[in-house]
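Mind folding the following:
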Amino acid sequence: MSNELVINSTQNGCRIALLKDKSLVEFHFEDNGTQFTVGDVYLGAVKKVVQGLNAAFIDIGYEKDAFLHYLDLGPKVKSLNKFSKLASTKKNAYPKISNFKIEPDIDKFGKISQVLSKNQQILVQIVKEPISSKGPRLSCELSIAGRYMVIVPFSNTVNISKKIGDSEERKRLMRLISSIKPENFGIIIRTVAQGKEVADLDRDLKNLVKIWEDGVKKMKTAKPREKVIGEISRASSMLRDMLNESFDSITTDDKEIYDEVKSYIKTIAPDKEKIVKKYNGKAKIFENFGIEKQLKTLFGQSVSIPGGGYLIIEHTEALHVIDVNSGNKSNAEEDQETTALTVNLQAAKEIARQLRLRDMGGIIVIDFIDMKKPDNKKLLFKKMKEEMQDDRSKFTVLPLSKFGLMQITRQRVRPELNISTLEKCPSCNGTGKISASILVSDQIEQNLEYILQKQNEHNVQIALHPYLHSYFTKGIFSKRVKWFLKYHKWINIIEDSSLGITEFKFLTKTGEEIEIG
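Next up, the predicted model:
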């Protein structure tokens, strides 16, 4: 199984595609204008404390105030506020967290007015980007993620990923991390830390502590609404979370991104540095890897399932609905139950891919084809959970209900990605009407005669729809040969599928359009 990351730089940002065995499984667009990314830490100002919601609205510079609930303050918020005040005081040198005395935890069932007041400055981290009409969602339980671990300031606990099942390995990691852990930093050990040497873990820990200390230094001059600690780019964060032995290629067409990714790979996994490549081909990078075509076929309302069948995907404000249909598969199996099971199992794989691809979140309801046998229903439930295992977002899959519906909840921290797959017909420009197509060849011949004889143009080229290209070029005595005999000039005819059947362009040798008249 191969994993490839392809990064395309555009004028507005960069497009990031993750391919698994050449098949697109994740697609991200990193907009240059997007300021508020999950993981960013801001110095916010409390705009409003709402007792009824037990929450506060924080100004971090977004057009709508961000939302901070009491339960998202975290038990150590008093320590955070006290430390922030010390760090922003210009008289003292920046405080060291290792020498800081941790304040008592806040009451789990307390009121937000006991902790925050209007216009108070507070350090907050974005846990959900602005979605739809809502502003960002915030937390005061700060964390900084690295390759092998996550550090949590104002804590002293060490936790290990549940995916590391080997008890001996868990003990080894616990012993190693406890021996190198700085005071007043909690550590969450990530799954990829399994089997790593203490030198790798120590290097990652020092990098994270440095990020924290740089942010603390910045607070001395920081003003409200200013970013204090920034999350790394989307491409680098994907590499941090997913880079493993199966990764065999990272390709980009941009020199800056190439240098950034190579530098980051050198930091987190020096042995993988060679897999970063700079693309220099003539064709566009997404065209070369077949991604553009996949984007057009995978983001429509209707999505085909390999082997027959199709999905209908509907989006509403409250939830997402996916309907599974058998299509031409209905005659391929012996009986209805077998057909339903075959299509449903194929659909489960495609649905898991679609959830990652579109980054769909919230509640997803799937209407699978009805099955009667309980064993088949259990098999489908098991298959769905297996296919979802590679998803980095938190999710819950429920068994099929009595009505044959499956419910999935999936964490959403960014707006859902949606790509328009509808195109305007180039012939009618969306109107549904075109001028009489029988006249187009006469119009081309009249305009050509005017350009050659009245405007005295040389080296004329004509860009045409493929059908018209065939009409003027096919045969021994084609229309183009007759033009040569008539005007003693060879006309170059270019096939252009982006033009409508009634559209044409006259061009110079350099490709500039010739104005007629």
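
From here on, just use CA atoms for contacts and neighbour counts.
Fine.

excluding its backbone neighbours, what's nearest Q294?
Spatial nearest neighbour of Q294, excluding adjacent residues (Cα to Cα, 6 or more residues apart in numbering): L24 at 7.0 Å.

now the other sequence, so there's something to compare against:
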Amino acid sequence: MTRQVLLDHLGEVEAAALLVNGRLEDLLLDGVDVRPGAIYRAKADRPMKGQGGVFLSAPDGPLFLRQIKGLKQGETLLVQVNARPEPGKAPAVTQKVLFKSRYAIVTPDAPGLNISRQIKDEALRDTLLEIAHDAMEGSAMGLILRSSCAEADADDIADDVLAMRDLAQNVSQDTSGAPDLLVEGDGPHALAWREWQADEVITEPGSFAEHGVLEEIDALQRAKAGAMFIEPTRAFVAVDVNTGGDSSPAAGLKANLACARGLARQLRLRGLGGQIVVDFAPMPKKDRRAVESALRSAFRADPVETTLVGWTTMGHFELNRARLRVPLSEVL
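Okay, the predicted model is just below:
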């Protein structure tokens, strides 16, 4: 399996693409609004009754924070953007601030040293734990070593942990003063370095055109994707599954399984999140378990957190997906 990372632009927009054996598997685009991961020093305004939260004053505009028990108007606090804003709404933020890099996640409010569960080798886990103890000695903050540490050099891991520790300490102490942006969210190129493992990284301008990414992006602008039609609305993303000209008894199950296996990739590449409603092709109820199993398997490997809510009374399947990506339709 060959993994290539392409760092390029779509017009003036920074973009990154991940190709696996020449096929587009992931696409990151930059947006005009606040990037997820940005950390602000913000000031609490008046709580919004009935909305379960409070608006915060920040230099780039208002932010919205839920779970405000004990928060006083005028209080200054550190918050982190955890989702892209919906059109016309303030970005949602959390007080659980994380400092995330290629190998390490520093957690100021969650002490303890942890190793990714994906790393199974006990000898390697012991080595990584030693690195963690050395790098975090004297700090009360927590640390998670990511699965990418499995193939990394020990010195690179230690340097990454120390950099995140220093950043976390400096930001955590910067709680006084006017509202300010303390840490910018990562753009597509930085996110690609942080999240994707690759055999080759290509940075030459025009690499999207040379490697066929532009043609795949053109196809993503169409609603039809195999047996699926994917159409975003203001309220949710509607996915309709059709059997086409296949009238065999198993046509519905066949189309639905294909949709279940490919839906995560399509949503990922199109940058779609929020509520997802899938209208599967007609099939016996006994086949629902196989379709749901295929969905779970596909979304388990997807980097964007997605909750499989389940079947509705009318036979639709609902999902709720974090809004972390810039929709492709907003860029093109």
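
hmm, back to that, in the second structure, what sits opposite the residue nearest to Q294 of the first structure in the alignment?
For L24 of the first structure, the aligned position in the second structure is occupied by L24, per TM-score structural alignment.

same deal with C140 of the first structure?
With TM-score structural alignment as the criterion, the equivalent of C140 of the first structure in the second structure is Q95.

and that match, what is it in contact with?
With contacts taken as Cα atoms under 8 Å, 6 or more residues apart in numbering, Q95 of the second structure has the following neighbours: L77, L78, V79, Q80.

how do those look in the first structure, which are kept?
For the contacts of Q95 of the second structure, the aligned pairs still in contact in the first structure (both residues aligned by TM-score structural alignment, their matches' Cα atoms under 8 Å) are L78, V79, Q80.

For burial, what's the neighbour tally of E169 of the first structure?
Residues contacting E169 of the first structure under the criterion other Cα atoms under 10 Å number 14.

Would you agree it falls within a strand?
No - counting by DSSP: H, G, I helix; E, B strand; the rest coil, E169 of the first structure is not part of a strand but helix.

That one: what's it in contact with?
Contact partners of E169 of the first structure, counting by Cα under 8 Å, 6+ apart, are Q194, G195.

I16 of the first structure versus that one, what's the distance?
Spatial separation of E169 of the first structure from I16 of the first structure under the definition Cα to Cα, to the nearest Å is 34 Å.

can you check N3 of the first structure too?
N3 of the first structure sits 13 Å away from I16 of the first structure when distances are taken as Cα to Cα.

Kindly state which residue of the first structure is aligned to L113 of the second structure.
Across the two structures, L113 of the second structure finds its equivalent in V158 of the first structure, going by TM-score structural alignment.

cool, F299 of the second structure as well?
With TM-score structural alignment as the matching criterion, the partner of F299 of the second structure in the first structure is M388.

right, and its match touches A352 too?
Yes - with the criterion set as Cα atoms under 8 Å, M388 of the first structure and A352 qualify as a contacting pair; they are 5.6 Å apart.

what's the straight distance from one end of stretch 304-320 of the second structure to the other?
11 Å.

Flag every buried residue along it.
When neighbours are counted by 16 or more other Cα atoms under 10 Å, the buried residues of stretch 304-320 of the second structure are found to be V304, T306, G315, F317, E318, L319, N320.
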